[in-house]
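Novice: this one's structure only:
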């Protein structure tokens, strides 16, 4: 049995955005790897970039330091999770997330980052332009 060939437009025309394992969010904003028939579900193109952004933001800064290619990977936003919700806290979060997104090679430009307070959490809405000039609007709850 051979593996199926991916003939989607994302795979054929947006290869520079790479391929990734699909993440699925539950009602508590926790992400896990999506499985189907006992195997990973892969995503390409824009979905791959959305996953990469979520992974980068949700990974604590230097959490993966034991793996040499991930030196200085992750986001410092987790340092602010238990800090009182103020305008300054949101501003620092925006700076930390901007820093992470600027270091992603697949992102050409950060268009907008908006952080909204929710009870005991934050919702981060972002808009970026990928290196393929595709506009991506998405969000993540911290």
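Specialist: That came through, no problem. Source: prediction; values computed, not measured.

Novice: C-alpha only now, for contacts and for neighbours.
Specialist: Will do.

Novice: all helices for this structure, in order.
Specialist: 9-13, 45-58, 87-102 (DSSP state H).

Novice: does anything pack onto the longest one? Which helices or strands?
Specialist: With contacts taken as 3 or more C-alpha pairs under 8 Å, 6 or more residues apart in numbering; DSSP states H and E, helix 87-102 sits against helix 45-58, strand 107-118.

Novice: redo the ones you listed as CSV? Include distance to residue 69 and mean neighbour count.
Specialist: Shown next, in CSV, are these (distance: least, C-alpha to C-alpha, whole Å; neighbours: other C-alpha atoms under 10 Å):
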stretch, distance to residue 69, mean neighbour count
helix 45-58, 14, 21
strand 107-118, 19, 15
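
Novice: one more to weigh against that first structure:
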């Protein structure tokens, strides 16, 4: 069984190079936990711009080399998890920014990273906003709480 794809949508027809994926969304607006979205007992599929935004969040939230047992994903992931127990500081914020820029530059679907903003969100969280240019010159902006 394959996921339903809206073949008439603009994202599917004009932005196939950005691929398609299963949709992930935060459990709540204040949560750093994400979950696969379901509709009528089946996964929700995303294409185009939404797929790229989804892939960026997956890359940021996956630990570096977590999937190294799969040859295709060797070296995949973000090193921000190394900073889990680090006390909040400007240096930690800067390292988070560098780690995310590094992971975004490795993604084939991204042409360039426009900017990254890392802000203190709460006592133990950071709020990351990003802007990238996709391989088809589309501006993609998004955010993730880590």
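Specialist: Received the coordinates, thanks. Quick caveat, the model's predicted, so the values are computed rather than measured.

Novice: residue 137 of the first structure is nearest to which of the helices of the first structure?
Specialist: Proximity to residue 137 of the first structure, assessed across the helices of the first structure by C-alpha to C-alpha, is greatest for helix 45-58 (8.7 Å).

Novice: corresponding residues in the second structure for that closest one?
Specialist: Using TM-score structural alignment, helix 45-58 of the first structure corresponds to residues 48-61 of the second structure.

Novice: average offset of that stretch relative to the first structure?
Specialist: By mean C-alpha distance after the TM-score superposition for the first structure, the fitted stretch 48-61 of the second structure averages 0.3 Å away from its aligned residues in the first structure.

Novice: how far away is residue 103 of the second structure from residue 43 of the second structure?
Specialist: Residue 103 of the second structure sits 26 Å away from residue 43 of the second structure, going by C-alpha to C-alpha, to the nearest Å.

Novice: right, and the helices of the first structure - which one's nearest residue 79 of the first structure?
Specialist: Among the helices of the first structure, if distance is taken as C-alpha to C-alpha, the winner is helix 87-102, at 9.2 Å.

Novice: matching residues in the second structure for that closest one?
Specialist: Going by TM-score structural alignment: helix 87-102 of the first structure matches residues 90-105.

Novice: mean deviation, that stretch versus the first structure?
Specialist: So stretch 90-105 of the second structure averages 0.6 Å relative to the first structure (mean C-alpha distance after the TM-score superposition for the first structure).

Novice: list the contacts for the corresponding residue of the first structure for residue 119 of the second structure?
Specialist: In the first structure, residue 119 of the second structure lines up with residue 116, judged by TM-score structural alignment. Residues near residue 116 of the first structure by C-alpha atoms under 8 Å, 6 or more residues apart in numbering: 122, 123, 124.

Novice: residue 109 of the first structure versus residue 116 of the first structure, what's the distance?
Specialist: 22 Å.
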